[in-house]
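K.L.:
I would like the atomic coordinates for the input below:
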Amino acid sequence: MIKIYHNPRCKKSREGLAILEESGKDFEIIKYLDEVPSKEELKSILNKLKISPIELVRTQEKIWKENFKGRSLSDSELIDALHEYPKLIERPIVVNAYKAAIGRPPEQIKGIF
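P.N.:
Coordinates of the predicted model:
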């Protein structure tokens, strides 16, 4: 089952959701600000994306700038931060079995179905 980690207030996330809706594929919407991914789930997503935790961080967010900017954090500490402050998670993320994509730009989502 395809999953989209979605923030309804984000334009790119809404565009990604529209691509999934147009695809005709079955999918599950996870509003990750309400249903915060576990640390294990974040690790799994990172593995499927084939990126390091820092690449999933929205470094322009106020939370990042006030609490983490300029600090040297381990991957484990970054995952902790993403879990504690899910607003820092780049969006949208679409996961399909063993693959995942960040929808920036949203068209990248098409590459995983």
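K.L.:
use CA for all of it now, contacts and neighbours both
P.N.:
Fine.
K.L.:
residue boundaries of the strands in this protein?
P.N.:
Using DSSP state E, the strands found in the chain span residues 2-6, 27-31, 93-96, 99-102.
K.L.:
and those strands as a markdown table, adding mean neighbour count?
P.N.:
Output for those, formatted as a markdown table (neighbours: other Cα atoms under 10 Å):
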| stretch | mean neighbour count |
| --- | --- |
| strand 2-6 | 22 |
| strand 27-31 | 15 |
| strand 93-96 | 24 |
| strand 99-102 | 22 |
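K.L.:
Including distance to Glu15, could these go into a markdown table?
P.N.:
Shown next, in a markdown table, are those (distance: least, Cα to Cα, whole Å):
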| stretch | distance to Glu15 |
| --- | --- |
| strand 2-6 | 10 |
| strand 27-31 | 13 |
| strand 93-96 | 12 |
| strand 99-102 | 12 |
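K.L.:
Could I get the buried residue list for the longest helix belonging to the chain?
P.N.:
Of all the segments of type helix in the chain, defined by DSSP state H, the longest one is helix 11-23. Of all the residues in helix 11-23, those buried under the rule 16 or more other Cα atoms under 10 Å are Lys12, Ser13, Arg14, Glu15, Gly16, Leu17, Ile19, Leu20.
K.L.:
what's the closest of the strands of the chain to Leu56?
P.N.:
Nearest to Leu56, of all the strands of the chain, is strand 99-102, at 8.7 Å by Cα to Cα.
K.L.:
Next, the structure of the following sequence, for comparison with the previous one:
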Amino acid sequence: MITIYHNARCGKSREGLKLVEESNQEFEIVKYLDTPPTETELKEILNKLGYKPSELIRTNEAIWKENYKGKTFTDDELITIMVENPKLIERPIVINGNKAVVGRPPEKIKDIL
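P.N.:
Have a look, this model is predicted:
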């Protein structure tokens, strides 16, 4: 089953959801702002993406700029920051089995459908 971590207010996330819907495959939507991933879930997502925590953070968000910019954090600290502030998680994230992509640009999603 495909999982999309989705933010309905984000245009790229809506485009990504449309691609998943058009694939005619079974999928679930996780509205990660309402139901943030746990630290364990986020570590699994990062592993599937092949990303370091710093690569999944939206550094242009006001939350980041006001509270974290210019400071040094361990990977575990960055994961905790994202769990506590899910708005900082890059979106959309689409997972299909052991593969995952960040849908930026949304066409990248087609690679795992």
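K.L.:
For Ile102 of structure 1, see how far away the closest residue to Tyr85 of structure 1 other than its chain neighbours is.
P.N.:
Nearest residue to Tyr85 of structure 1, sequence neighbours excluded (Cα to Cα, 6 or more residues apart in numbering): Ile63, at 7.8 Å. The gap separating Ile63 of structure 1 from Ile102 of structure 1 is 21 Å, by Cα to Cα, to the nearest Å.
K.L.:
Ok, Glu15 of structure 1 next?
P.N.:
From Glu15 of structure 1 to Ile102 of structure 1 the distance is 12 Å (Cα to Cα).
K.L.:
Ok, Asn47 of structure 1 next?
P.N.:
13 Å.
K.L.:
what do you get for Lys3 of structure 1?
P.N.:
On the measure of Cα to Cα, Lys3 of structure 1 and Ile102 of structure 1 end up 12 Å apart.
K.L.:
list the residues that contact both of those two?
P.N.:
Residues touching both Lys3 of structure 1 and Ile102 (Cα atoms under 8 Å, 6 or more residues apart in numbering): Val94.
K.L.:
residue contacts, the closest residue to Ile45 of structure 1 other than its chain neighbours?
P.N.:
Nearest residue to Ile45 of structure 1, sequence neighbours excluded (Cα to Cα, 6+ apart): Ala100, at 7.0 Å. By Cα under 8 Å, 6+ apart, the residues touching Ala100 of structure 1 are Ile45, Lys48, Leu49, Ile93, Val94, Ile112.
K.L.:
What's the match for the fourth one in structure 2?
P.N.:
Ile93 of structure 1 maps onto Ile93 in structure 2, with residues paired by TM-score structural alignment.
K.L.:
for its match, what are its contacts?
P.N.:
Ile4, Tyr5, His6, Ala100, Val101, Val102, Gly103.
K.L.:
mind listing what the last one touches?
P.N.:
Under the criterion of Cα under 8 Å, 6+ apart, the contact partners of Gly103 of structure 2 comprise Lys12, Ser13, Gly16, Arg91, Pro92, Ile93, Val94, Ile109.
K.L.:
If you map the contacts of Ala100 of structure 1 onto structure 2, which are still there?
P.N.:
Of those, the contacts whose aligned counterparts also meet in structure 2 (both residues aligned by TM-score structural alignment, their matches' Cα atoms under 8 Å) are Ile45, Lys48, Leu49, Ile93, Val94, Ile112.
K.L.:
tell me which of these is nearest to Pro37 of structure 1?
P.N.:
Closest approach to Pro37 of structure 1 among the kept ones among the contacts of Ala100 of structure 1 (Cα to Cα): Ile45, at 9.6 Å.
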